[in-house]
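Enquirer: Curious how this folds, go ahead:
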Amino acid sequence: MLFLNITEVCKVRQIERPYSFLVKVGISPHTASDIVKGYSRSIRMDHIEKICEALHCEPSDLFAYKPDNTNKLAKNHPLNKLIQKTNDVNLQQLLKTIPLEKLKEFAESVKNSKEE
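Expert: As a prediction, this is how the structure comes out:
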């Protein structure tokens, strides 16, 4: 089943209130509530565009795929790329414990990738 992965993307971007964020970017309160709760069965293209602009992401970042038992996909099927992988890394805590020299290298790498 394909679903919107807004809460996970907001979590990565350190947005604590996905509902408030969605309303702030121009999504109606009712629609924002449905999206956050996972009730939304469809989403408008202009909403995807607004969310992507605000989160600085691609539309594919907003979607995840959860296979069901009734419909098995081939291992090389493109939807398998959207299967959510658990990411329990606390980036802030990790950055606090990295040696200073490694942190500088990391910062330079991030700066270089941002310029590309």
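Enquirer: from here on, contacts and neighbour counts on C-alpha atoms
Expert: OK.
Enquirer: where do the strands sit along the protein?
Expert: Along the chain, counting by DSSP state E, strands occupy 2-4, 63-65.
Enquirer: Is it possible to get those strands out as JSON lines so that each row also shows distance to Glu108 and mean neighbour count?
Expert: Below are those laid out as JSON lines (distance: least, CA to CA, whole Å; neighbours: other CA atoms under 10 Å):
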{"stretch": "strand 2-4", "distance to Glu108": "32", "mean neighbour count": "18"}
{"stretch": "strand 63-65", "distance to Glu108": "30", "mean neighbour count": "18"}
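Enquirer: Kindly present these as TSV, with separate columns for distance to Val23.
Expert: Shown next, in TSV, are the strands of the chain (distance: least, CA to CA, whole Å):
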stretch	distance to Val23
strand 2-4	16
strand 63-65	19
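Enquirer: Those strands: which one's closest to Cys52?
Expert: Nearest to Cys52 among these is strand 63-65; the distance by CA to CA comes to 11.6 Å.
Enquirer: Go through the strands of the chain and name the closest to Leu103.
Expert: Nearest to Leu103, of the strands of the chain and by CA to CA, is strand 63-65 at 30.9 Å.
Enquirer: which helices and strands does that closest one pack with?
Expert: strand 2-4 (3 or more CA pairs under 8 Å, 6 or more residues apart in numbering; DSSP states H and E).
Enquirer: to compare against the first, here's another:
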Amino acid sequence: MKYTKSIIALLSVIIIIFACGEDPVKVTTGTINGVVYDYSSGTTIGNANIVTQPPSSSVTSDTLTGEFKILHVEPGIYHVRAQKSGYDSAGVDISVIADDKTIADIALRVDSTFVDTTEAP
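Expert: Got it, this is the predicted structure:
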């Protein structure tokens, strides 16, 4: 009887140890990181509008540094485009892989036809 209780206790401990292993959840999406910058000067451009084709959600952008991040992107081929007033829009084609970060830096050229209608103080 004492021997049976010891076996049951030992088996219980072994089951608990194996049950507490890492969760085998597989990551099925990737991330797109990038910076929008001026083609001529290399300075970053904040407040750019970032869109993807096919569309994706969760775009986070930094208004000062020009950095952006798109989370939870399904694997596949995407066209990432940046748009900003005073610049020609531009984009890059990228391939997103699950559980990986893909870089999509975008250089914008100044729009030579843009006329700033705001007056300086």
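Enquirer: TM-score for these two?
Expert: Once superposed, the chains reach a TM-score of 0.25 (TM-score structural alignment, normalised by the length of the first structure), with 58 aligned residues with a CA RMSD of 5.3 Å.
Enquirer: For Val36 of the first structure, which of the strands of the first structure is the nearest?
Expert: strand 2-4 (8.5 Å).
Enquirer: same for the closest one, what does it pack against?
Expert: strand 63-65.
Enquirer: The first structure: helices as residue ranges?
Expert: In the first structure, helices defined by DSSP state H lie at 6-12, 18-24, 29-37, 45-55, 91-97, 100-115, listed in chain order.
Enquirer: Can you convert those into CSV and add a column each for mean neighbour count and distance to Ala64 of the first structure?
Expert: Formatted as CSV, the helices of the first structure follow (neighbours: other CA atoms under 10 Å; distance: least, CA to CA, whole Å):
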stretch, mean neighbour count, distance to Ala64 of the first structure
helix 6-12, 17, 9
helix 18-24, 18, 17
helix 29-37, 16, 13
helix 45-55, 15, 14
helix 91-97, 10, 22
helix 100-115, 11, 25
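Enquirer: and the ones you listed as TSV, adding distance to Phe63 of the first structure?
Expert: Shown next, in TSV, are those (distance: least, CA to CA, whole Å):
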stretch	distance to Phe63 of the first structure
helix 6-12	8
helix 18-24	15
helix 29-37	12
helix 45-55	10
helix 91-97	22
helix 100-115	23
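Enquirer: With respect to Tyr65 of the first structure, which of the ones you listed lies nearest?
Expert: For the helices of the first structure, the distance to Tyr65 of the first structure is smallest for helix 6-12, at 12.8 Å, taking CA to CA.
Enquirer: Give the next helix or strand downstream of the host helix or strand of Tyr37 of the second structure.
Expert: Element membership for Tyr37 of the second structure, per DSSP states H and E: strand 30-38. Downstream of strand 30-38 of the second structure, the next assigned helix or strand under DSSP H and E is strand 49-53.
Enquirer: now for that following strand, which elements pack on it?
Expert: Using 3+ CA pairs under 8 Å, 6+ apart: strand 49-53 of the second structure touches strand 76-83.
Enquirer: Mind giving me the packing neighbours of the strand it packs on?
Expert: So strand 76-83 of the second structure, by 3+ CA pairs under 8 Å, 6+ apart, packs with strand 49-53, strand 90-96, strand 106-108.
Enquirer: Okay, buried residues for it please.
Expert: 78-83 (16 or more other CA atoms under 10 Å).
Enquirer: Report the inter-axis angle for it versus strand 49-53.
Expert: Between strand 76-83 of the second structure and strand 49-53, the angle comes out at 150 degrees (axes from the mean of the first three to the mean of the last three CA atoms, to 10 degrees).
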